[in-house]
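Colleague: predicted model, plus sequence, below.
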Amino acid sequence: MIAAERRGIADLIDSLSPGQLRTPSLCESWTVQQVAGHLVAAVSDLDVSTLLLLLRSGFNVHRANDRLARRVAERHAVELADLLRHNADNPFRPPIVGYPGQLTDLQVHGQDMRRPLGLPHELRPEALRVSLDFLVGGRAVGFTPKQRPAGLRFEAHDIEWSWGSGPLVRGTGEAVMLALTGRTVILPELDGDGVPLLTRRLRA
């Protein structure tokens, strides 16, 4: 699943114009190309320059991640796509979040890139279920705080997935995944009596 997502995003990058690559993504202050840089950096070799970058960032992982994504994104888009394809089957398993975290990172960031460009992309149900289970399973460090889904029931009506108890948040599997990872743009696509509470948590 991870390899397929990397290849799909590489194809996406190859299809985009320079203007599309400069478009702001759904992910914080990154452009579409900078999101691609982040995905490439996740499978690039850890070298001395990367360690120095982490040191200059005061060992703040999030700050170092941002700087690394921007630096890698300075490469030509064709090179970014080629690196993703070359590393499609890279077996690296991140600590704590493991392969489910890596798959989730690819699926979420792929939509971060596609949605602002109006490019629909149907995620595979089996991959979505892995990511949804991961996001509510307590190991999603850096993806969603544990208190975000607490006390709510989530249902993905298109892939027959549900979790939790309490006020209901219901939508497509993609919409639920993006909401759990903090994308407020997705809120109008959700329904249920738990949406107001989730909205407050996302905007707090």
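Modeller: The structure has been received and is ready for your questions.

Colleague: only C-alpha atoms for contact and neighbour calcs from this point on.
Modeller: Fine.

Colleague: from the contact counts, what lies against the longest helix seen in the chain?
Modeller: As assigned by DSSP state H, the longest helix anywhere in the chain is helix 98-114. Applying 3 or more CA pairs under 8 Å, 6 or more residues apart in numbering; DSSP states H and E, one finds that helix 98-114 makes contact with helix 2-15, helix 32-41, helix 125-135.

Colleague: another structure for you, compare them:
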Amino acid sequence: MRLSGDERERVFVAVADERRAIATLIDGLDLEQLATPSLCGGWDVKTVAAHLVSDFTDGFWGFLASGVRHGGMNRGIDALARHRARASAADIAATLRREADHRLSPPVTGPLSGLTDVLVHGADIRIPLGMAHRPDPQHVARVIDFLTGPTQFGFFPQRRLRGIALRDEDTGRTWGGGDLISGSGASVMLALCGRVVAFDALTGPGVQVLRSRLSPIQRRYGVNG
């Protein structure tokens, strides 16, 4: 979706704030917590944080090049995250904090893909650690705008939302048409991105429809597959 100059600025500020918050969180974790499996399949908490560093140190073109080397974009992103995770947690946190204001705006997907990444991965880190994840409802609504729009790429197949309507009870906003899914914006956002842990907080006939469209790994283990 096209953003005005002021809207872009607000998105970049929100991304920077979340990077700093995650850096502070990572700084306070012990080795056992850093090794906790995240909601992102195959990655522990430290690797998720390392991926957020990879977002701007490797960037879109680095992801593409790694995807070519490793036989697919997802494999390429995974390889880069694991490489970045070799750094110490202190170094990962320091880089997130130092580069918090980096303006991530990949071709096609634009700045909202960066906001989506930090909000979803923030939940991937916090929820398994038993920590609250309460992003700003307006930021979440912007993410859902992006996830339901034509420029969403890489987060999930577009067909996942066919015939499904979404209602964000925090803002009162709705998207799409068909079988309804209703709940907090954060729960809707996470469910769209395959985080099964969010499904219990949602209601409506669309919940089972969406669940049936996740991969077998996602449905069985409740992680992004």
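Modeller: Alright, I've got the coordinates. Since this is a predicted model, take the numbers as computed values, not measurements.

Colleague: of the helices and strands packed on helix 98-114 of structure 1, which is nearest Ala73 of structure 1?
Modeller: The closest of these to Ala73 of structure 1 is helix 32-41. By CA to CA, the value is 4.2 Å.

Colleague: who touches that closest one?
Modeller: With CA atoms under 8 Å, 6 or more residues apart in numbering as the test, helix 32-41 of structure 1 has contacts from 13, 20-25, 27, 65-66, 68-74, 77, 80, 83-84, 106, 109, 112-113.

Colleague: now list the buried members of those.
Modeller: When the contacts of helix 32-41 of structure 1 are checked for burial by 16 or more other CA atoms under 10 Å, the buried set is 13, 20-21, 23-25, 27, 65-66, 68-70, 72-73, 77, 80, 83-84, 106, 109, 112-113.

Colleague: which bit of structure 2 covers stretch 71-88 of structure 1?
Modeller: In the comparison with structure 2, stretch 71-88 of structure 1 aligns to the range 83-100 (TM-score structural alignment).

Colleague: contact partners of the matching stretch?
Modeller: Residues contacting stretch 83-100 of structure 2 (CA under 8 Å, 6+ apart): 15-17, 19-20, 22-24, 26-27, 46-47, 49-54.

Colleague: just the buried residues of stretch 29-38 of structure 1, please?
Modeller: Buried positions in stretch 29-38 of structure 1, judged by neighbour count with 16+ other CA under 10 Å: 30-38.

Colleague: against Gln33 of structure 1, how distant is Leu16 of structure 1?
Modeller: Here Leu16 of structure 1 is placed at a distance of 10 Å from Gln33 of structure 1 (CA to CA, to the nearest Å).

Colleague: which element is Leu68 of structure 1 on?
Modeller: Assessed by DSSP states H and E, Leu68 of structure 1 sits inside helix 61-72.

Colleague: mean shift between that helix and structure 2?
Modeller: Here the mean offset of helix 61-72 of structure 1 against structure 2 after fitting is 0.7 Å, by mean CA distance after the TM-score superposition for structure 1.

Colleague: picking up where we left off before, could I get the helices and strands packed on helix 98-114 of structure 1 as CSV with distance to Pro167 of structure 1?
Modeller: CSV is the format used below for these (distance: least, CA to CA, whole Å):
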stretch, distance to Pro167 of structure 1
helix 2-15, 33
helix 32-41, 33
helix 125-135, 18
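
Colleague: which one of the ones you listed has the most crowded surroundings?
Modeller: Among those, helix 32-41 has the highest mean neighbour count (mean count of other CA atoms under 10 Å), at a mean of 26.

Colleague: that one against structure 2, how far on average?
Modeller: Mean for helix 32-41 of structure 1 is 0.5 Å (mean CA distance after the TM-score superposition for structure 1).

Colleague: now the element after that helix, going C-ward?
Modeller: Per DSSP H and E, the first helix or strand lying C-terminal to helix 32-41 of structure 1 is helix 48-56.

Colleague: okay, the angle between that next one and helix 32-41?
Modeller: Relative orientation of helix 48-56 of structure 1 versus helix 32-41 (axes from the mean of the first three to the mean of the last three CA atoms, to 10 degrees): 110 degrees.

Colleague: may I see the buried residues of helix 48-56 of structure 1?
Modeller: 50, 53-54.

Colleague: likewise stretch 147-164 of structure 1?
Modeller: By neighbour count, with 16+ other CA under 10 Å as the criterion, the buried positions of stretch 147-164 of structure 1 are 148-149, 152-156, 161-163.

Colleague: stretch 178-196 of structure 1 aligns to what range in structure 2?
Modeller: Going by TM-score structural alignment: stretch 178-196 of structure 1 matches residues 190-208.
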